[in-house]
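# below are the sequence and a predicted model; questions follow.
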Amino acid sequence: GISKDRVEIRPDELIRKTIEINPDIQMTRYGIRIKETEAELSKKNYYPDFMLGVAPIQRDGRFDAWDAMFQINIPLWRGKYDNQVAEISNELDTLKFRLKSEENIKTARVKEWVIKVETADKIRTLYETSLIPQAELSLDSTLKNYQSGNVDFLTLLDTERVLKKTKIEYLDSLITYYKRVASLEEVVGEEIMK
């Protein structure tokens, strides 16, 4: 038969876990780290570059002298660097906005699916605690009345049909519950029903 296990739902923990492990959010975080590194490196373009070199000089097949070289590149036209720094800064701001947006979207989706799971759980609980027991009591009562001759056979069959229909609806509510749990797990990015 179908498992009747229930999942324990803690919305705040699911939201935290979603924001922590969701692949889309992680990719955006990595993109932010890359852009932050690019921003740091682009600011170093304003600094002068120093180059120092030493090389042996060969005469008549022998190395008898050394050549030293020192070079400084001073960035005089800073405009191109200003544009580069501004562009990277804008890209970084865009990525940070995207991260916040993705976190908000995932949070909303987790909350939406938590409500759907809780609703499905309430429906299945209604079947377990009320509808099925009532239908079973009704069948027992109708069976006793049939045995004593107070109701006809068709009434007994109809009462049994109602019980079976209620049990089928209960199974449908279980299936709906597990489908919604699976959808919640998809949003979170991790199995929550263990």
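Alright, I've got the coordinates. Predicted, not measured: the structure shown is a model, and the values here were computed from it.
# please make it C-alpha for all contacts and neighbour counts, starting now.
OK.
# show me where the protein has strands.
Here the chain has its strands, by DSSP state E, at 49-59, 62-73.
# wait, which of the ones you listed is closest to Ser138?
Ser138 sits nearest to strand 49-59 of all the strands of the chain, at 91.0 Å, using C-alpha to C-alpha.
# that closest one - contacts with which helices or strands?
Secondary-structure packing of strand 49-59 (3 or more C-alpha pairs under 8 Å, 6 or more residues apart in numbering; DSSP states H and E): strand 62-73.
# got the angle for the strand it packs on vs strand 49-59?
Interaxial angle, strand 62-73 versus strand 49-59 (axes from the mean of the first three to the mean of the last three C-alpha atoms, to 10 degrees): 160 degrees.
# of all the strands of the chain, which one comes closest to Met193?
Of all these, strand 49-59 sits nearest to Met193, with 58.0 Å by C-alpha to C-alpha.
# that older thread, need the strands of the chain in CSV (columns: mean neighbour count and distance to Ile19).
What follows is the strands of the chain, written out as CSV (neighbours: other C-alpha atoms under 10 Å; distance: least, C-alpha to C-alpha, whole Å):
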stretch, mean neighbour count, distance to Ile19
strand 49-59, 10, 42
strand 62-73, 10, 45
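# redo those as TSV? Include distance to Thr94.
TSV is the format used below for the strands of the chain (distance: least, C-alpha to C-alpha, whole Å):
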stretch	distance to Thr94
strand 49-59	31
strand 62-73	33
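# which one of those strands lies closest to Ala39?
Nearest of the strands of the chain (C-alpha to C-alpha): strand 49-59, 17.8 Å.
# that older thread, and of the strands of the chain, who's closest to Asp93?
Of all those, strand 49-59 sits nearest to Asp93, with 28.8 Å by C-alpha to C-alpha.
# other SSEs contacting the lengthiest helix in the chain?
Longest helix in the chain by number of residues (criterion: DSSP state H): helix 79-126. On a contact count with 3+ C-alpha pairs under 8 Å, 6+ apart, helix 79-126 meets helix 11-21, helix 23-43, helix 153-188.
# now the ones you listed in JSON lines, with mean neighbour count?
Output for those, formatted as JSON lines (neighbours: other C-alpha atoms under 10 Å):
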{"stretch": "helix 11-21", "mean neighbour count": "16"}
{"stretch": "helix 23-43", "mean neighbour count": "15"}
{"stretch": "helix 153-188", "mean neighbour count": "18"}
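# the structure to be compared is supplied as follows:
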Amino acid sequence: MISQKMDDAHPIVAMFPLRSPTLALLAALFLNGCASTPSSRSVEPRAVAPTETLSERPIMRKEESDSDATRSLSEWVSYALANNPRVTAAIANYEAANNEIDQATALPDPRLNFRYFIDEVETRVGPQNFAVGISQPLPWLGKLRLQGDIASEKANAAATRVSTIQNDVIAEVAHAWYELYYFNRALKIMAGNRDLVQNLERVARTLYQTGSSSHADVIRAQVELGKIENDLASLTDREAPLLARLNAALNRSPQAPIKLPEEAPIVDVPLNDQSIVSRVIGNNPELRALSFDVAAAKAARERADKDFFPDFSIGLDYIATGDARSPDVKDSGKDPIAAVFSMTLPLQRGKYKAGVRSAEARIAAQRAQRAQHINRLEADTVSAVFRLRDARRQIDLYQTTLLPKANESLAATQRAYSAGSSPFADLIDAQRMLLIFELAEARAIADHNQARTTLEELIGESLAPAPANQGVSQ
């Protein structure tokens, strides 16, 4: 019964007329073991897999439409996450690492052996013509499990690094966006200042014509106007590289149009330094990825210890035997079947010890890399918190004190100059001071948002709720 079932179940067995129930049972167990996939994986990827598969992601640049130019920052961030090639590469690395788990935990392929006897081996029951055998290598207990652990930890690290790249891309888009905000504000401020100086030049010329002012005032106004127009031209030329920087993060052509941002939120962030640092250390995705790298190195160290133990192989050999030359020989032409067992001899102890030392060195390297990353995270966090706090202080200073005073000073100086009680130099100085303060306030708003973006990149999550107030476009 067993022999009949085996003959029907597997073509290789059909070649061998199994006459022994014991051998038939051994073959059944062996072939069943070859056909099944071992469940040796001990660690599944714990990181959340990306929602998109690699085949669903674009790699080539998309064609821009007119509606693309009017997106908001959040819409551009979503666009970048869907189209940026670095995110695509990170997802591809994760998919590759995840597929390596099954490769690491699978049994080695069975071996099919064929032997042809050039000189037939004469036996009592007949000459042996050829032999066919199949065998299954079996690694030492725990080797496949540890290989699965290594591959799983690497897949965890790759999945977590998808988040690292996504955070980096978000920060890249946001930094470029807020730099464009500053450019747009500065462009409007300098254009308004040019109009102001043009008006001052007309006033100075009128007073000169009436004899109430000197020609030097007109010349000074014209010099100041020329300087502002030159600065405005230089600033205008910055638009192309700024747009190219943002478009590069979006995987768009450098000249693709983008509507310049008009405002930037001023988000108040609780700035307890130790609390922020703790959140960064606890949530930073790259630090989690490095922890998975350490775990993979530890599993590799344990796997290296297993090389000191032998691997085995079990199988069956079928020997084709011809009819006996002597007549009336019992079992004439009977084809024997042999159970085969073999094992490796791990004699190269020096090689295996070197493998252990190499694995231990990798553990030390991964731990040191993780420790260095913590040091860098702490330094970057403290620096970002300082820039955030400093920018917020400057915003308050310019908006509540310096800008109102500068506007008041310019208005008072204009009245005094028109009345002839103040020199034109004071008027130019007041105008120049207002320009400096307006540009500095716009720069502080951009710096505040960029520092907050850096903190959010380090933490891996949004920092604050709603904006407290809005930056004025002016």
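Yep, that arrived. Note that this is a predicted model, so its numbers are computed, not measured.
# TM value for the aligned chains?
Once superposed, the chains reach a TM-score of 0.74 (TM-score structural alignment, normalised by the length of the first structure), with 181 aligned residues with a C-alpha RMSD of 3.2 Å.
# quick revisit: list just the one of the strands of the first structure that sits closest to Arg180 of the first structure.
Once the strands of the first structure are compared by C-alpha to C-alpha, strand 49-59 is nearest, at 59.8 Å.
# check the offset of that closest one from the chain's centre.
56 Å (C-alpha atoms, centre = their mean, to the nearest Å).
# try stretch 20-28 of the first structure
7 Å.
# what range in the first structure matches whichever strand or helix holds Ser342 of the second structure?
Assessed by DSSP states H and E, Ser342 of the second structure sits inside strand 337-343. Across the first structure, nothing matches strand 337-343 of the second structure (TM-score structural alignment).
# which strands or helices does that strand pack on?
strand 312-321.
# so which elements touch the strand it packs on?
Using 3+ C-alpha pairs under 8 Å, 6+ apart as the contact test, the elements touching strand 312-321 of the second structure are strand 126-138, strand 337-343.
# what's the angle from that strand to strand 126-138?
Counting by the same axes, to 10 degrees, strand 312-321 of the second structure lies at 160 degrees to strand 126-138.
# now the element after the strand holding Ser342 of the second structure, going C-ward?
helix 349-397.
# can you tell me how far Ser152 of the second structure sits from Asn129 of the second structure?
According to C-alpha to C-alpha, to the nearest Å, Ser152 of the second structure and Asn129 of the second structure sit 48 Å apart.
# stretch 157-177 of the second structure vs the first structure, average distance?
Here the mean offset of stretch 157-177 of the second structure against the first structure after fitting is 1.4 Å, by mean C-alpha distance after the TM-score superposition for the first structure.
# find me the equivalent region of that stretch in the first structure.
Using TM-score structural alignment, stretch 157-177 of the second structure pairs with 94-114 in the first structure.
# give the contact list for the residue nearest the centre of the second structure.
For the second structure, the residue nearest the mean C-alpha position is Ile165 (2.6 Å; C-alpha atoms, centre = their mean). Contacts here follow C-alpha atoms under 8 Å, 6 or more residues apart in numbering; on that basis Ile165 of the second structure touches Arg86, Val87, Ala90.
# pretty sure the last one is in contact with Ala158, am I right?
This means Ala90 of the second structure. Yes. Counting by C-alpha atoms under 8 Å, Ala90 of the second structure touches Ala158, with 7.3 Å between them.
# could you check the angle the longest helix of the first structure makes with helix 153-188?
Going by the same axes, to 10 degrees, helix 79-126 of the first structure makes 160 degrees with helix 153-188.
# distance-wise, check Asn375 of the second structure relative to Val280 of the second structure.
For Asn375 of the second structure, the distance to Val280 of the second structure equals 11 Å [C-alpha to C-alpha].
# between the two, who's got more neighbours?
Val280 (23 against 13; other C-alpha atoms under 10 Å).
# map the more buried one onto the first structure.
Using TM-score structural alignment, Val280 of the second structure lacks an equivalent in the first structure.
# what angle separates the helix or strand where Val280 of the second structure lies from helix 349-397?
Assigned by DSSP H and E, Val280 of the second structure falls within helix 273-283. Put simply, helix 273-283 of the second structure runs at 140 degrees to helix 349-397, going by the same axes, to 10 degrees.
# list the buried residues in helix 273-283 of the second structure.
Ile276, Val277, Val280, Ile281 (16 or more other C-alpha atoms under 10 Å).
# also stretch 116-123 of the first structure?
Lys116, Val117, Glu118, Ala120, Asp121, Ile123.
# contact partners for Val187 of the first structure?
Contacts of Val187 of the first structure by C-alpha under 8 Å, 6+ apart are Thr18, Lys106, Arg109, Val110.
# repeat for Leu427 of the second structure
The neighbourhood of Leu427 of the second structure, defined by C-alpha under 8 Å, 6+ apart, consists of Leu410, Thr413, Gln414, Tyr417.
# for the residues you listed, which one is nearest Arg194 of the second structure?
Leu410 (14.6 Å).
# so what does that closest one match up with in the first structure?
Applying TM-score structural alignment, one finds that Leu410 of the second structure falls in a gap with respect to the first structure.
# pull the number of nearby residues for Leu410 of the second structure.
With neighbours defined by other C-alpha under 10 Å, the count for Leu410 of the second structure comes to 20.
# so it makes contact with Gln431?
Yes. With contact defined as C-alpha under 8 Å, Leu410 of the second structure reaches Gln431; the gap is 6.2 Å.
# Lys35 of the first structure pairs with which position in the second structure?
With TM-score structural alignment as the criterion, the equivalent of Lys35 of the first structure in the second structure is Ala97.
# so Val151 of the first structure versus Leu143 of the first structure, what's the distance?
Per C-alpha to C-alpha, Val151 of the first structure is found 9 Å from Leu143 of the first structure.
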